[in-house]
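Asker: could you look at this predicted model? Sequence included:
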Amino acid sequence: MTTAADPARGFTRKPVDLLKAYVGLTKPRVVELLLVTTIPAMMLAVRGIPAPWVVLATLIGGTMAAGSANALNCVVDADIDQVMKRTRARPLVRHTVSNRHAFVFGTSLGLGSFAWLWATTNLLAAVLALATILFYVLVYTLVLKRRTAQNIVWGGAAGCMPVVIGWAGATGSVEWPAIVMFGVIFFWTPPHTWALAVKYKDDYERAGVPMLPAVARPAHVSRQIVAFSWLMVLWTLLLVPATGWLYAAFAAASGAWFLVLAHRLHSATRRGVKARPMRLFHMSNTYLMIVFVALAVDSALGLPVLGLPW
């Protein structure tokens, strides 16, 4: 089998290993979660089933944009990844891919996503995708992440953009439901991330990253998780005027479930008994999927819009 030599390190790598490494740079599990929210946003935008080609084109461009941001993030954070246990297997830490090649790969994906979205959807979607990449790399990764405990609060805005890009890809515009969906993910990100960070608190301390659980008392962290959970659940209800009864029912029921777990986590933390932050972390993924799948089904069925109460 043909291998690629690395003269600087004196070993060879199989093409399949290189392929896996480049895919790993894009953080596919993160990309998958982002795409789950894009399709429902497009369906709500047209209140039905968008043209399959438009959906496919938007997903391809969105995947390229997210992969670009994640690959460039790996380049900037290579020193952090090297000292954190959960990131030591990433390609740049294991030297499967060089930093220079990863940078070229990430930049090419970003420029490619802009060109693709402009050619296949519209300029607005392309500009939003490029702006998201730049914000994630230049604002979150280079500035916020290493300087403030509020890093994920504001930096998480990049992860909210796929719904806006999806709406723009489907309609060529951005309307208020897209902004509301942006807010849902914005308020979802801190409880989701902080619950995971509680488990990896030592990792963040060792890397010198001021993630909230690494710099604040546990009770303060759990209190913030509860606060953002309430904001998230209440924010999902702002979409009710643009949707039908199915979305409203699932948003309310799953939101209540999420709040119960958040309050249980805070109660256990305050009492000093064993808390289960990973339960909330895993549930947060399920919760987001439920909300957006309900949004997609509600739109696909064309259920009567509940409308504004006035």
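Answerer: Ah, there it is. Remember, it's a predicted structure, so these values are computed and weren't measured experimentally. Numbers count the residues shown, from 1 in each chain.
Asker: make it CA atoms for all contacts and neighbour counts henceforth
Answerer: OK.
Asker: residue 102 touches residue 71, doesn't it?
Answerer: Yes: applying Cα atoms under 8 Å as the test, residue 102 and residue 71 come out as touching, 6.5 Å apart.
Asker: same drill for the two, tell me which one is more crowded.
Answerer: Neighbours were tallied for residue 102 and for residue 71 using other Cα atoms under 10 Å; the higher tally belongs to residue 71 (29 against 23).
Asker: now residue 224. Nearest residue, chain neighbours left out?
Answerer: Excluding the flanking residues, the one nearest residue 224 by Cα to Cα, 6 or more residues apart in numbering is residue 191, at 7.8 Å.
Asker: can you report how many residues neighbour the one you found?
Answerer: 25.
Asker: go on, residue 127?
Answerer: Neighbour number of residue 127 under other Cα under 10 Å is 16.
Asker: same check on the one 5 residues further on?
Answerer: Number of residues near residue 132 (other Cα under 10 Å) recorded here: 23.
Asker: so which helix or strand takes in the residue nearest to residue 224?
Answerer: Residue 191 is part of helix 176-199, with elements assigned from DSSP states H and E.
Asker: ok so, going back, contacting residues around the residue nearest to residue 224?
Answerer: Residues near residue 191 by Cα atoms under 8 Å, 6 or more residues apart in numbering: 224-226, 228-229, 281, 284.
Asker: which among the residues you listed count as buried?
Answerer: 224-226, 228-229, 281, 284 (16 or more other Cα atoms under 10 Å).
Asker: return the subset of those residues lying in strands.
Answerer: Assigned to strands by DSSP state E, none of these qualify.
Asker: in addition, the following structure is provided for comparison:
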Amino acid sequence: MQTSAPISRQNIREDYLPGARDFLALLKPRVMSLVIFTAIIGMVMAPGDIHPVIGFTAILCIAVGAGASGCLNMWYEADLDALMERTKDRPIPAGRMDPQTALHFGVALATASVLVMGLMVNVVAGALLLMTILFYVVVYTIWLKRRTSMNIVIGGAAGAFPPMIAWAAVTGGVSLESIVMFGIIFMWTPPHFWSLSLFACKDYKAAGIPMLPVVSGEAETRKQILIYTLFMVPVTMLPWILGFAGPVYGITAAISGAIFTWMSISLARKKDIKTARQTFFYSIFYLFLLFAVMGGEIIIGRMI
């Protein structure tokens, strides 16, 4: 098994020192924004109070831990990134950063985030954060991604932990509510990434990454997107059914879920790249909307 990305020091421009933008790029800020948002909502949904400083520390640690995971992912996958148009300008394949620098940066961030979370917030939240980082880096990046087309189904669990970690930061434990929030993101991940893989299929094929459309074809991928969407929508209704989200959330989840289902059916029928892109971007809006309404309704309810 590879233990590091095979990008040699000869690829690194000796006259170039990595700048703040390069280090920021390693953290995958777009992914981090979704992680931070769902974590904040997880904290809002949790019963009980948390000191503002401790709450801010918990969210910061989750953000830094997510950034560390992205950084270590880019370090390990630099050889793959160099083969894909979508990722070839990332700091390591573009020659703007030494792989070892990225490795050390990622390990430092991961270590700091887990230690601070465990010492300043609580041990349960720290342990969950550690498990999340290890799951993303070891299970998904190193083990699954290059080996199976189901990589994102299993590996997607890493992206579903943030609201659970934030919940644990407030309560000191894990409960059914936090598991449901985990489940929503877990079920959302395959349709989201498979719709991306449909219009990025050439890149994945060039890099030899066994994403579902590369291995099983586009028709099967579109079918699986629809199947997972049909399973996902009922899961998104659980917060309302179980009583920890209000009726506004229930209505929003039902309507937005129906739209997602309709788009997945259209994707299966039309079989064009435009519909795949529309489904991908809608999936991002969909998850943000669900968590925004879920948390917003709780905040308004507490203010009344």
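Answerer: Nice, I can see it. This structure is a prediction, so every number in the text was calculated from the model and none was measured.
Asker: let me see the TM-score of these two.
Answerer: Comparison of the two superposed chains (TM-score structural alignment, normalised by the length of the second structure) gives a TM-score of 0.91, and 292 aligned residues with a Cα RMSD of 1.8 Å.
Asker: picking that back up, the helix holding residue 191 of the first structure: what's the following helix or strand?
Answerer: Where DSSP H and E defines the elements, the next helix or strand beyond helix 176-199 of the first structure is helix 201-207.
Asker: all helices for the stretch 151-300 of the first structure, in order.
Answerer: Taking DSSP state H, counting those that start in this stretch, the helices of the stretch 151-300 of the first structure run over residues 151-155, 157-171, 176-199, 201-207, 212-215, 218-236, 245-271, 277-301.
Asker: give me the common contacts of residue 102 and residue 71 of the first structure.
Answerer: In contact with both residue 102 of the first structure and residue 71: residue 25, using Cα under 8 Å, 6+ apart.
Asker: circling back: out of the helices of the stretch 151-300 of the first structure, which comes closest to residue 81 of the first structure?
Answerer: helix 201-207 (8.1 Å; Cα to Cα).
Asker: packing partners for that closest one?
Answerer: helix 78-83, helix 212-215 (3 or more Cα pairs under 8 Å, 6 or more residues apart in numbering; DSSP states H and E).
Asker: now tell me what touches the shortest one from outside.
Answerer: Identification of contacts with helix 212-215 of the first structure by Cα under 8 Å, 6+ apart yields 149-150, 194, 197-198, 201-202, 204-205, 221.
Asker: mind putting the residues you listed in CSV, distance to residue 261 of the first structure and neighbour count included?
Answerer: Shown next, in CSV, are the contacts of helix 212-215 of the first structure (distance: Cα to Cα, whole Å; neighbours: other Cα atoms under 10 Å):
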residue, distance to residue 261 of the first structure, neighbour count
149, 23, 17
150, 23, 15
194, 14, 25
197, 17, 21
198, 15, 23
201, 20, 18
202, 24, 15
204, 24, 22
205, 26, 15
221, 14, 21
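Asker: farthest-separated two in the residues you listed?
Answerer: Maximum distance among the contacts of helix 212-215 of the first structure (Cα to Cα): 18.0 Å, for 150 and 202.
Asker: residue 84 of the first structure maps to what in the second structure?
Answerer: Under the alignment defined by TM-score structural alignment, residue 84 of the first structure corresponds to residue 84 in the second structure.
Asker: my guess is its match contacts residue 203, does it?
Answerer: Yes: at 4.9 Å, residue 84 of the second structure counts as touching residue 203 under the criterion of Cα under 8 Å.
Asker: looking at the helices of the stretch 151-300 of the first structure, which is nearest to residue 42 of the first structure?
Answerer: Nearest to residue 42 of the first structure, of all the helices of the stretch 151-300 of the first structure, is helix 157-171, at 5.1 Å by Cα to Cα.
Asker: who are the packing partners of the closest one?
Answerer: helix 28-46, helix 52-76, helix 123-134, helix 176-199.
Asker: could the ones you listed be laid out in JSON lines, adding distance to residue 212 of the first structure?
Answerer: As requested, those are exported to JSON lines (distance: least, Cα to Cα, whole Å):
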{"stretch": "helix 28-46", "distance to residue 212 of the first structure": "21"}
{"stretch": "helix 52-76", "distance to residue 212 of the first structure": "20"}
{"stretch": "helix 123-134", "distance to residue 212 of the first structure": "24"}
{"stretch": "helix 176-199", "distance to residue 212 of the first structure": "7"}
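Asker: surely residue 203 of the first structure meets residue 83?
Answerer: Yes: counting by Cα under 8 Å, residue 203 of the first structure touches residue 83, with 7.5 Å between them.
Asker: look at those two and report which has more neighbours.
Answerer: residue 203 (20 against 16).
Asker: so what's the more buried one up against?
Answerer: Per Cα under 8 Å, 6+ apart, neighbours of residue 203 of the first structure: 83-86.
Asker: what's the answer for residue 297 of the second structure, then?
Answerer: Contacts of residue 297 of the second structure (Cα under 8 Å, 6+ apart): 245-246, 248-249.
Asker: may I ask which of the residues you listed has the most neighbours?
Answerer: Neighbour max across the contacts of residue 297 of the second structure (other Cα under 10 Å) = residue 249, 25 neighbours.
Asker: counterpart of that one over in the first structure?
Answerer: Match for residue 249 of the second structure (TM-score structural alignment): residue 247.
Asker: check residue 176 of the second structure too.
Answerer: Under TM-score structural alignment, residue 176 of the second structure pairs with residue 176 in the first structure.
Asker: ok, the residue positioned nearest the centre of the first structure - contacts?
Answerer: A centroid search over the first structure (Cα atoms, centre = their mean) returns residue 159, at 3.9 Å, as the residue closest to the centre. Going by Cα under 8 Å, 6+ apart, residue 159 of the first structure touches 34, 185-186.
Asker: out of the residues you listed, which is nearest to residue 237 of the first structure?
Answerer: Distance ranking of the contacts of residue 159 of the first structure against residue 237 of the first structure, using Cα to Cα, places residue 185 first at 13.1 Å.
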